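> quick one, what's the 3D model for this:
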Amino acid sequence: MTQSDPIPEQDLARHAQKMAKKKAARDRMMETKTGEKGLIIVHTGPGKGKSSSGFGMIMRCIAHDMPCAVVQFIKGAWDTGERRLLTTHFADLCQFHSMGEGFTWETQDKSRDIAAAKAGWAKARDLIRDPANRMILLDEINIAFRYGYLDVAQVLAFLESEKPPMTHVVLTGRGAPDSLIEAADLVTEMGQVKHPFRAGIKAQAGVEF
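This next block holds a predicted model:
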């Protein structure tokens, strides 16, 4: 059978019956999902797309007229497309705070890195406490945990005690601590299958930044 051949009536009937059963099962499942809450969301893993996915969620919030905010912990010195777009066109709905100075091998000053991370977390606390902000993206905060710039236990204690009930907090970066993964409501691990960097291709505008 080619794509242009008509589909036999019996095949169409079987398909319709199968899809009807799937829809009924799906509808029954969805009837049990009625709760809402502010989520702790983690994007981690060695693959590309952790921050990109977080920014995609921020754009969804903007599309729904939901106030939101971004705090960048590591890549604050970078001129990224996300930063340009949000600060130029959506500053009324999304606050953008670049608190980092680059990766630790760029600054080569641990005390500066720790100070920048702590300043970022102080800003993040203020933003999270404000119930008007429906989503806060903590971009690359997992890197700050990994290098010991921030105490994950203190961050989790704050989220448990002070995060408003309907506020979503997204934490990105590879190497998310086990305690954060355990506490989170939604965790996605990005796997790496291929990456052009290994073939000598540098980071490019529109893909990496």
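
> okay, CA-based contacts and neighbour counts for the rest of this
OK.

> from G191, how far out is A77?
26 Å (C-alpha to C-alpha, to the nearest Å).

> surely I181 touches E189?
No. I181 lies out of contact with E189 (C-alpha atoms under 8 Å); the separation is 10.2 Å.

> structure for this one too, so we can compare:
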Amino acid sequence: MSDKPQTDEARHAAKMAKKKAARDKIMATKEGEKGLIIVHTGPGKGKSSSGFGMILRCIAHGMPCAVVQFIKGAWETGERTLIEANFSDLCQFHAMGEGFTWETQDKSRDIEMANKGWEKAKELILNPEIKFVLLDEINIALRYDYLDVEEVVRFLQEEKPPMTHVCLTGRNAKEPLIEAADLVTEMTLVKHPFRSGIKGQKGVEF
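Next comes the predicted model:
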């Protein structure tokens, strides 16, 4: 029997041991914790889905959390149904929007609802019992100047409790928010079924 497989195994083990030692050295310098400002943006799908994934992680860890939806409040989404039916003791869910701006066609109403959503968001973020707040599609409200991005950034930087995480989703995140964030992920659109004539479907989009 050839010794070649054993040699390959030994080389692989040595390579992984070296990588682990380097990784352990890096991890040894990472001791601090803080409440993060997290931004999910970009034209690709998955921004809200990722935010709700973190909400479910919080629920699994028994961490009180909250959701404020700024645009899709009129939708009956799977996430909302699941959370309200099963986890309302751990996660508050506030649907403050009434649909996308091209559906409502009422700018003053959109501005009013966005500001109500932001007031609720501030209340939740300042609540010392809540550890994670998802501001779903707030970037849309900021993009259309329904909310003042400078006010949002100032509040997050100066008034947010030090250990509270806040995630803001929606495409076209404004530069001041990106600059203020600790973690920014841009979802890139490669392909989307909508462009092939396929509408949004249950379990995928909502």
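
> gap between E150 of the second structure and A114 of the second structure?
Distance from E150 of the second structure to A114 of the second structure, by C-alpha to C-alpha: 15 Å.

> please identify which of those two sits among more neighbours.
Legend: neighbour count by other C-alpha atoms under 10 Å for E150 of the second structure and A114, higher for A114 (25 against 13).

> contacts only, for that one.
A114 of the second structure sits next to F70, M96, G97, A141, Y146, L147 when contact means C-alpha atoms under 8 Å, 6 or more residues apart in numbering.

> of the residues you listed, just say which sits nearest to R171 of the second structure.
Closest approach to R171 of the second structure among these (C-alpha to C-alpha): A141, at 10.3 Å.

> that closest one matches what in the first structure?
In the first structure, A141 of the second structure lines up with A144, judged by TM-score structural alignment.

> what does the one helix or strand its match maps to contact?
Using DSSP states H and E, A144 of the first structure sits within helix 141-146. Defining contact as C-alpha under 8 Å, 6+ apart, one finds that helix 141-146 of the first structure is touched by 72-74, 117, 150-152, 171-177.

> for those, which single residue is the most surrounded?
Ranking the contacts of helix 141-146 of the first structure using other C-alpha under 10 Å puts F73 first, with 31 neighbours.

> tell me how far it lies from A176 of the first structure.
For F73 of the first structure, the distance to A176 of the first structure equals 14 Å [C-alpha to C-alpha].

> now the strands for the second structure?
Under the criterion DSSP state E, the second structure contains strands at 37-41, 65-69, 91-95, 132-136, 165-169, 183-186.

> let's have those in CSV, adding distance to F52 of the second structure.
Converted to CSV, the strands of the second structure look like this (distance: least, C-alpha to C-alpha, whole Å):
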stretch, distance to F52 of the second structure
strand 37-41, 11
strand 65-69, 9
strand 91-95, 11
strand 132-136, 8
strand 165-169, 10
strand 183-186, 15
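
> quick one: map S53 of the first structure onto the second structure.
In the second structure, the residue paired with S53 of the first structure according to TM-score structural alignment is S50.

> could you check how far its match is from T185 of the second structure?
Applying C-alpha to C-alpha to S50 of the second structure and T185 of the second structure gives a distance of 10 Å.
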